[in-house]
Structure formats: structure tokens, C-alpha cells
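1. Attaching a predicted model along with its sequence, questions to come.
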Amino acid sequence: MEDKKDMQGIIKEHINLELIEPGVSAYSSLGFLHLEIFSDVCHREGLVLYEKKATTAVNKIEFLRILIDEAGIELEDHIVEKIRNFPDVLKDKKHLQSFLGVVNFAGIIIKDLAKYRKDFLLLLKEIESSKWKWEEIHTQRVRELKQVCSNLPKLAIPQDEDELVVYTDANDYRWASVLMKKTTTGEEPCRYTGGLFSEQQAQVWHINEKEFFAVWKLLRNNPYFYLLKSLY
């Protein structure tokens, strides 16, 4: 089956697994029981798994430059090093796009990434290279992102019994949200997300609508969606 969404729909219909976009990467706390059910579903529905690309029954995987294991989720070390190796002053639009593209691999781990991206918007919209104007604020933002990516937290993986909390923040131009799990000592982050409002959204939406949008975006893109029954 070529349609990835159809494949995900079939799997979700039969198994309560966590499917992580954009591939069909599945996380399950029931291990081999779900693996057996998954095998039966693939056989019945005619789903084909390529041997070189399909991995099963492992406790640690690399997925889209992210390492996932029983202890949590973190960015691969070589991606952090690649971010550090970028110069503080980027020479043109392509260079900036390359830098932000690498930073995006850490998008779910960086708190309020949109705050840093905002100051690059005009540079990304610039078509003529002759109008490229790098300023001190851009250098500052690059340095800040490199510093943030050098000290990223390890995200927690929620379990069925965990109590989850969503925090949001929004202002005139950006929104941010984070999914936290409660622990005996406080709270641990499970996922960050955020973005910039369009001009129309920024002008028309009330602050309550912006906050609700931040909640919706977090839940919509959350790989732990099925665990949200205990959400506050």
C-alpha cells in the first residue's frame, strides 16, 4: 500500500499504538503482543514491509535525527555538532535556510522556537540577493539557538498512568505550547511546539482564540495522542 495515511489508519483501527509522523514508526508498551497483532494486520490488509527499512522489537531507534529509547527522546549528537559548526554570521538566504533546516530537527525539543525564528522572516522572504541585509539581531539569534541546542533537555515519554498537563503562551505574532507529565518531584517536558500567526490571524483572533489554537496544534501533532485521557 503506497498511501502512508491509509496504512496508519489501518494500524490505528486494529491496534492502540502511538504512530509517529511522518513515517509509520510505532511505539508500544506491550511489546511482542502488539508485534504479533501488527503482523496479522499487515498480512490481512496486504501491507508490505521492506526488510531493509523495517525494524522491530528494539529498545532504541533513530527517527528523523531523533533518538528514542525507554529513557526518553533526544537529538542526535552529530546534529547538535552540525548546528554548533555554523558560523554566527550567515552569508545568504540559502545559508540561513540550511541552518534553520538543521535546527528544525530539534523542533519538538526546543522551547518556543518561533521566538528565535521571527527575526529571520524578512530575510527568508527576500528574493534578490543584493538586498540581503544581515544585522546584529540575526547574529544574536544564531548564537542563542546554538546555545539552546547545546543544552537541550531529554523529553520524557508519557505512560498510560501519567497525568499530563498542557501549557500555552500566545501574543500578537507567535504561539507556543508544551506537553508536560507530572512526576513526584514536579513536571517533565514531553514535547514542545510553536509557530507564527499569519497576518490575518494576528489581527483578527482574540487572545483566547490564539491560546486555544496553541492547544489544538499541540494535540494535533502529538505522537502521544492516545495517552491524553488523563490530560488537565
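-> Ah, there it is.
2. use CA for all of it now, contacts and neighbours both
-> OK.
3. can you pull out the helices in this protein?
-> Under the criterion DSSP state H, helices of the chain are mapped to 4-14, 32-45, 77-85, 93-103, 113-117, 121-125, 136-149, 199-204, 207-220.
4. Not counting the fifth one itself, show me its contacts.
-> The one in question is helix 113-117. For helix 113-117, contacts defined as CA atoms under 8 Å, 6 or more residues apart in numbering pick out Gly107, Arg141, Leu145, Arg174, Trp175, Ala176, Thr193, Gly194, Gly195, Leu196.
5. Also stretch 123-134?
-> In contact with stretch 123-134 (CA under 8 Å, 6+ apart) are residues Val89, Leu90, Asp92, Lys93, Leu96, Gln97.
6. Comparison target below:
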Amino acid sequence: MEGLVLSEKKATVAVNKIEFLGILIDEVGIELQEHIVEKIRNFPDILKDKKHLQSFLGVVNFAGIFIKDLAKYRKDFRPFLKETESAKWKWEEIHTQRVRELKQVCNNLPKLAIPQDEDELVVYTDANDYRWAAVLMKKTTTGEEPCRYTGGLLLNNKPKCGTSTRKNSLRFGRLLRNGLCFTC
């Protein structure tokens, strides 16, 4: 027998909504499942060490496609991620504030639109000397709906990474590499 064989236990066919790897997908769009948001909410506001921070950011990064300008919130944690064993962990109020801001943002994540072949799509990008961001938007009769966010920190972390043209090239290349442009 040739063709597709489905396991009755593992396959679901002809449904309007599916749960897949922490994402809820329906005919309108995609959203993060509540148990992922709950996991973020359950982290303490003060993180105790590098491993605790990495765990928190790992869950937050999973939600990253839903978070506009995620790098803005993550930038203050960067020194901790580079921390060596001999370096001292020095958690400050700004870090507690960023954790709280990320939790608040994750409590209000948008439902992302699913682009269709016939949709008109627009990519917006932005960058400064330290971070870059992009969003894929779907044009609608009433305006635009987000389909996906992406962004990151510029690795060299040095001011004046180049001309405006160089920044534009960097951010466009990164958004393509991070899968912002996708088709369904």
C-alpha cells in the first residue's frame, strides 16, 4: 500500500483548532497556549543565578514571535549571560523591573494572523547601534495585523556599527535568517 498512513491514536483530522508545541492554531490565527504564559508568570521577579535567568529567557524566547521588540527587554540581562564563574552576580532593581515588564507583556500577547497566498504583506524593520527588530504585517481592510515579530541584539555591542545602509542590510539579513518571511 502506498500513500499516507495515519495512526488513529496520534492523528486528528478535520478540526478547526489544534494545539501544537505550545501554540494554539485556528482559522483566525495563532496564539501562545496558556500553560506557557503561566510558566512565565510563575518565575520569581528576582532571579537567583545565571541558570535561573537562562531558564526564564528560554521560556520567554519561546514566546518571542508574539513579543514586539523583545530585545529591548532582554538587553539588560546580557552581561549575566556572558558572566564567567569568577564574575559576581549582581542583580539590581532594573533587572527585577525587566522581569516584571516581560511578564506583563506576556499576559497580553496578541493573536497573530496567518498570512494567506493572496494577502498583501509588509515587513517593517528598525535598528539602532545595539539591537534590531522586525515585524511581518498582513494588510486588511481595516489596517494591518501582525503575523510575526523577531529581533535581537547586535553581537558586537559597540556603538556606531556602521552607516544607515549597513544597519538596514544587517537587520534585513537577520530577519530573513530568523524566519520572519514565511509562507503558510
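-> That came through fine. None of the values given here were measured: they were computed from a predicted structure.
7. re earlier: mind giving me TSV with the helices of the first structure and columns for distance to Lys182 of the first structure and mean neighbour count?
-> Formatted as TSV, the helices of the first structure follow (distance: least, CA to CA, whole Å; neighbours: other CA atoms under 10 Å):
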stretch	distance to Lys182 of the first structure	mean neighbour count
helix 4-14	27	14
helix 32-45	27	13
helix 77-85	28	15
helix 93-103	28	16
helix 113-117	23	18
helix 121-125	36	12
helix 136-149	24	16
helix 199-204	32	12
helix 207-220	17	17
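8. can you tell which of these is closest to Tyr167 of the first structure?
-> When the helices of the first structure are compared by CA to CA, helix 207-220 sits nearest Tyr167 of the first structure, at 7.9 Å.
9. picking up where we left off before, which among the contacts of helix 113-117 of the first structure gets closest to Phe213 of the first structure?
-> Nearest to Phe213 of the first structure among those: Trp175, at 8.1 Å, using CA to CA.
10. ok, now which ones touch the residue mapped onto Lys82 of the first structure from the second structure?
-> Per TM-score structural alignment, the equivalent position to Lys82 of the first structure in the second structure is Lys39. Residues in contact with Lys39 of the second structure, defined by CA under 8 Å, 6+ apart, are Val59.
11. Swap in 7 Å and give it another go.
-> Lys39 of the second structure makes contact with no residue under the criterion CA atoms under 7 Å, 6 or more residues apart in numbering.
12. can you check the one 10 residues further on too?
-> For Asp49 of the second structure, the contact set (CA under 7 Å, 6+ apart) comprises Trp89.
13. Throw the contacts of stretch 123-134 of the first structure into JSON lines and include distance to Tyr167 of the first structure, thanks.
-> Conversion of those to JSON lines gives the following (distance: CA to CA, whole Å):
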{"residue": "Val89", "distance to Tyr167 of the first structure": "34"}
{"residue": "Leu90", "distance to Tyr167 of the first structure": "34"}
{"residue": "Asp92", "distance to Tyr167 of the first structure": "36"}
{"residue": "Lys93", "distance to Tyr167 of the first structure": "34"}
{"residue": "Leu96", "distance to Tyr167 of the first structure": "30"}
{"residue": "Gln97", "distance to Tyr167 of the first structure": "29"}
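14. Lovely, talk soon.
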